[in-house]
Every structure is written in C-alpha cells, then in structure tokens.
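Visitor: Sequence plus predicted model, see below.
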Amino acid sequence: MNKTKILFPLMFLAMFLWGTSWPSAKILVEYAPPYIISFWRLFFVSISALFIVLVLRLSFKIDKKSIFFVMLTGLCNAIYSLFHFAGLEFGFAGLGGVLVTTSIPILSFILMQFLRYKEAKRRGIIIKKPPMNQIFGLCLGVLSGALLLNLTNFTELFSRANIFFLLAAITWVTLSMFSKNVKSHPLLLNFYVSLFSLLFFSPILFFDGVFFIFEADFRFFMAMFLVAFLSTAIGTGIYYYGIKILGVVKTNAFNLLVPPSALIMSFFMLNEIPSISTVFGTVLALFAIYFINIYKKKEK
C-alpha cells in the first residue's frame, strides 16, 4: 500500500518529464541538424541506460534468438529519433508532442485489427468485430487527427512537420511490434536498443559539425540532460516500475498526461500558444485512447 502511495506522484513526475522532453528537444535542434542531435541524444541515452543497468546489477545476458529483434528495434529507434527531431525542426513542440503520442496507440490499434483480420482470413475463420467502445474511440481518433492536422488548410496538412511527426509515430508502432519478440528485462532492452541505435548512427562521426557539442552552451546541455537522462532514464525507469507494481492497464492510463504536459511546457518554455483546433484535438485524442486501450480492459 505504501509503495502505491509513493508510486502515484512518481508516475505523475514521469509523465511530466516525458511531456517536457518535447520542448527540450525543440531547443536542441536550434544547435545542429536533426541527424547530429539524434546521434548525441542516443549517445547520452546509452550512457544513462548503462548506468541504470549497473546500479540495479542486471545481467547483460540476452537470449540469442532475441538479438535479431533487438537490432531491428534499434534500427527503428534510430529512424524514430531522426523523424522526431526533423519534425521539431520545422514544427511546434506542443503539436508534435500531442500528434505523435496520441497517434501511436490509435495506429497500433488499427495495425493489430488489420493483422487479426489477415490471420483470420488465412485460417478461414470468422472473427468478431471490435466492441463498440473501441469503434467509438477509433471515430474520435479520426476526428482528433483531422483537428490536429488541420485538414481545412491543405498547405499545413502536407507540411514537413506533420509528415515527419506521422512518420515518427508509424516508426514507433513498428518498433513496438519488434520489441515484443525480445525476451529480456525492459531496462536491459532499453540499453541494448539505445546502443544498437547509436551504432547505426556512428557514421555521423565523420560528418562536419558533429563535434559542435564541445562548444555548446549551458542551455544546450540542460536540454540534453532533460531529454536523455531525466526523461528517458528516470522517467522510463519509473514507468517500468509502475508496470511492476500497478500493472500494465493502470500504468498506461498515466500516458494520457503526456500530451497536455507537452502543450503546457511548450507554452512556458517556448511561448508556443496552441490553436483552438489543437486543444480540441488533444481532448478528443485523449478520449479516443481511453475508449480504445483502457475502457474495455478496465471492465475486465
């Protein structure tokens, strides 16, 4: 009981850190191109993840069959990082934080339904249609996407920021599918994925301007510290601990705090004022995620 009481404020802190990482990442792309920032972020994340593994004294052993999927997950993580920072170079941190974090569970649901249908068709069996709460949530998700992407403005709809943010969400969904095949402690998986992602980015070392970091100011390192250590190492560590104590369903419910945190912190850190369509889209997206991923599980 005491663990639960302590964990709830910690979960709020973790989601707040995740939300704050978006405007912090926006600050980072002011210093260098997305591919260089991606390399240094993965470098510091790998060090942070290694530190946690050593502190917790986790075994570095991993199932041989899982190595291939760890490499694929690492590749997707590297691509996600590139799309993530590329979107922030051209778009707003608040909108990106909302669009990506709300698109991932909705796109995951659509992909899983598609795979279920394909498998059922291959086996020649009939599957039940999704429950009404999930269908309702999917409709809300489509409507929220229309508001967040601003479908009334075709110039903004096909902007580079929106395209990169959507590609980032799709890449993360693919990453999740690969990571499910890895049999390992989540924190150890986080280290190996970060390490492989860093290796994929290693050719960046031969690019011009990659060592600008040695001349970067305090503002850069504070933003990197928040993105790489506080958000990824501390925030993700609390998240995995929450799964262990509260379970997957209750822990994932806290993810609904990330989009509003991203909007609020983008306002305070970058003076970004969200549009009315972004605010309404955020609210609808949160309800969509609730009805798709939480409501039915809660009933069970």
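Guide: Yes, it's here. Numbers count the residues shown, from 1 in each chain.
Visitor: only C-alpha atoms for contact and neighbour calcs from this point on.
Guide: Fine.
Visitor: Can you give me every residue that contacts Met265?
Guide: Shown in contact with Met265 (Cα atoms under 8 Å, 6 or more residues apart in numbering): Gly19, Thr20, Pro23, Gly94.
Visitor: and it, what element?
Guide: Secondary structure assignment for Met265, by DSSP states H and E: helix 258-270.
Visitor: what angle do the very next helix or strand once past that helix and helix 258-270 make?
Guide: Going down the chain from helix 258-270, the next helix or strand is helix 276-289, by DSSP H and E. Calculated by axes from the mean of the first three to the mean of the last three Cα atoms, to 10 degrees, helix 276-289 forms an angle of 150 degrees with helix 258-270.
Visitor: Tell me the helices and strands packed up against the helix or strand just after helix 276-289.
Guide: Using DSSP H and E, the helix or strand that follows helix 276-289 in sequence is helix 295-299. When contacts are defined as 3 or more Cα pairs under 8 Å, 6 or more residues apart in numbering; DSSP states H and E, helix 295-299 sits against helix 132-149.
Visitor: Only the buried residues of the next helix or strand after the helix it packs on, if you could.
Guide: Downstream of helix 132-149, the next assigned helix or strand under DSSP H and E is helix 154-157. Judged by neighbour count using 16 or more other Cα atoms under 10 Å, the buried positions of helix 154-157 are Leu157.
Visitor: which helices and strands does the following helix or strand past helix 154-157 pack with?
Guide: Going down the chain from helix 154-157, the next helix or strand is helix 160-179, by DSSP H and E. With contacts defined as 3+ Cα pairs under 8 Å, 6+ apart, helix 160-179 has these neighbours: helix 67-90, helix 93-123.
Visitor: another structure for you, compare them:
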Amino acid sequence: MHKQENKTKYFIGMLVAMLIWGVAWTSGKAMAEHSNPQLAAFWRYFISFITILPVIYFMKTPLKADRIGWIYMLAAGLLVALFNYLFFAGLTHGQAGYGGTMVTSIAPILTYIMSIVLLGTKVTTRQIVALSIGMFGAMILLRIPTEGFGFLNLDSSYFLEAAVVWASVTILAQKASKRVDPMMYTLVVFGVAAFMNIWFALPFEPFNLQALDAIFWWNALFIGVMAGTFSTALFFISASKIGAHQTGVFLFIVPVGAIISSWFFYDETILLSTVMGCTMSFVAVMLFNSTRTFRLKKAKPIL
C-alpha cells in the first residue's frame, strides 16, 4: 500500500509535466506572434539552460560522460535547435492544437520505425500490427484520406518535419542513456540548442529586451522555466520511478493540453480527424509496449 501511494505521486507528477508540455504549444504560438521564430527559438532554450543549472546543482547530477556520450549529446543539441526553429515556424503558420497533436502522435511511431531500421530492433507480429495502426493514425492526422498530400503546405509541413527531427532526438537519447545521466544530457542539449539558435537570432537583436512586449516575456518564462526546466526535471524523476514502459503512454496527454489550451485561448476548432488520429496512435503505442519480447539484435553500433 505504501509503495502504491509513493508511486501515485509520480503518476501525478508525470501528468502535470505532460499537461504543461501541451500548453507550451499554445504559449509558443503567442511567443511567435509577438516576435519571430528566430528570437523565440533562442530565448526558449536560453532561459531553460540558465534555470536548469541550480536544479543540476541541488540534484547533485554527475557531470561526466565518455567521448561517445558527448558526441550523442552534441548531435542531439543540434537536432533540438532545428526542432526548436521548426516548432516556432510551424506555430507562426499553423494551429497550436494541431501541431502539438501531430508531433506528439507521429514522433513515437517514427521512433519505432527508426529503431527497427537503425538499431536492428526485433519486432513481433503484435508490434507490426501496432505500427500499422499507428501509421494509419498518422495518415488520418495528416488528413491524407480527405486532402491527399495537402499536408505538405506550410500549415503542416513544419510540424511533420519537427516530428521526424524529434524521433531522431529520441533515438540519440536512447543511445546516450547508458553513457550519461539524463539531467546532464538535458543540460548539454539545452546549452547547445541555445548556442546554435543565437546565431540565427543575432540579426534581430535578441538582447534588445525592450523591443519585446510583456506577452512575449511571460510566455518565454512559462516555456523556458515551466515547460523546460520544471517539467523536464519532473519527467525524469517520475519516469525513473514508474518505468519506461508506462512513460511512453503518458506522452499522449500532451495533445490534450495542446488542444484544450489552443481552443480556450485561440478558439481553434477541434477536428474529428485530429481526435481519431491521436487515439489510434495512442492505441498503437499501448499495443507496441504490451509485449515483453521487444529486444535488440546484437548489431555493430553506429558510433
């Protein structure tokens, strides 16, 4: 009973982290509307990098990694910088609820496919069925049955590219997990992303603070501190207690926060295709993780 009570607080922690990540999509849209993708992308991770430093200190995170671990972290940081730009560029053109749902739902499916192709992951018949369901759900999310390849417009293409990039980041995180502490990994990724994004922000004078209004700064603080540092720390702490098997399912709470907050603040329409596609992706992840025969082949490492 005591163990269950202890676990319950971590379930609640994961729920809170996922909802905040969902609301971050709507908050990011506000940032993009009151600046531009380059400035928003820089400030998001710069604030996260600065505010995660005291967390690293108080958690006594070991700041060490081997050479391969550093390569993974640097590569992930570069990809996160790209994802960050795509995140804000997509929100400049498209809807926050749709973007949050598409990226969160499609990225896990792409991650599984990339794991099979790049890591030599063995899959069972059940997992093949799960991937098929997930891919069909992704097609519905992209509205392919009704609009064909209309998803290649600006409203959706940024989000699709962001999903591909995030799947790649997930693969790198899996590879790095045995070589570096998760919080150390997050610190380096935040730092690299901020450093890369500043070069694209410099032409827009990112440190001319008065040029950006209060709406931008409140949302920058929310995304940088709450969605960045606080939720990331909460995610890793909770994930370590409840297990990776259940962590993946929690990610499907993110679209709930994105859809509801975007409907509340921007009056965005909640489409049936969005709900159906997200639900099918959720079922796919549940089904994919429901078997214990998921294991890796012995293959030569990429790096």
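Guide: Now that the structure is in, tell me what you want to look at. No experiment lies behind these values; they were computed from the predicted model shown.
Visitor: The helix holding Met265 of structure 1 maps to which residues in structure 2?
Guide: Mapping helix 258-270 of structure 1 onto structure 2 (TM-score structural alignment) gives residues 254-266.
Visitor: Need the counterpart of Val142 of structure 1 in structure 2.
Guide: Superposed on structure 2 with TM-score structural alignment, Val142 of structure 1 falls opposite Met135.
Visitor: Not including adjacent chain positions, what is the nearest residue to its match?
Guide: In space, and not counting its chain neighbours, Met135 of structure 2 is closest to Ile109: 7.0 Å by Cα to Cα, 6 or more residues apart in numbering.
Visitor: The one you found against Ile133, yeah?
Guide: No - using Cα atoms under 8 Å, Ile109 of structure 2 is not in contact with Ile133; the gap is 9.6 Å.
Visitor: what about those two, which has more around it?
Guide: Using other Cα atoms under 10 Å, the more surrounded residue of Ile109 of structure 2 and Ile133 is Ile109, with 27 against 21.
Visitor: Which position in structure 1 pairs with the more buried one?
Guide: Alignment note (TM-score structural alignment): Ile109 of structure 2 maps to Ile106 of structure 1.
Visitor: repeat for His34 of structure 2
Guide: The alignment partner of His34 of structure 2 in structure 1, by TM-score structural alignment, is Tyr31.
Visitor: show me the residues around that match that make contact.
Guide: Residues near Tyr31 of structure 1 by Cα under 8 Å, 6+ apart: Ala216, Phe220.
Visitor: again, but for the one 5 residues further on
Guide: Residues touching Ile36 of structure 1, when contacts are defined by Cα under 8 Å, 6+ apart, comprise Ile204, Val210.
Visitor: Go ahead and report the secondary structure state at it.
Guide: What DSSP: H, G, I helix; E, B strand; the rest coil gives for Ile36 of structure 1 is helix.
Visitor: Can you find the partner of Leu152 of structure 2 in structure 1?
Guide: Taking TM-score structural alignment, Leu152 of structure 2 has Phe158 as its aligned residue in structure 1.
Visitor: swap in Phe88 of structure 2?
Guide: Using TM-score structural alignment, Phe88 of structure 2 sits opposite Phe85 in structure 1.
Visitor: so its match sits right up against Ala32, yeah?
Guide: No - counting by Cα under 8 Å, Phe85 of structure 1 sits too far from Ala32 to count as a contact (10.3 Å).
Visitor: neighbour-wise, which of these two wins?
Guide: With neighbours defined as other Cα under 10 Å, Phe85 of structure 1 and Ala32 compare such that Phe85 has more, 28 against 15.
Visitor: Could you find the closest non-adjacent residue to that one?
Guide: Nearest non-adjacent residue to Phe85 of structure 1, counting by Cα to Cα, 6+ apart: Pro34, 5.1 Å away.
Visitor: and Ile163 of structure 1, which of the helices and strands packed on helix 160-179 of structure 1 is closest to it?
Guide: Proximity to Ile163 of structure 1 (Cα to Cα) singles out helix 67-90 among those, at 7.6 Å.
Visitor: Point out the other elements, helices or strands, that the closest one touches.
Guide: The helices and strands touching helix 67-90 of structure 1, judged by 3+ Cα pairs under 8 Å, 6+ apart, are helix 2-28, helix 34-55, helix 160-179, helix 186-200.
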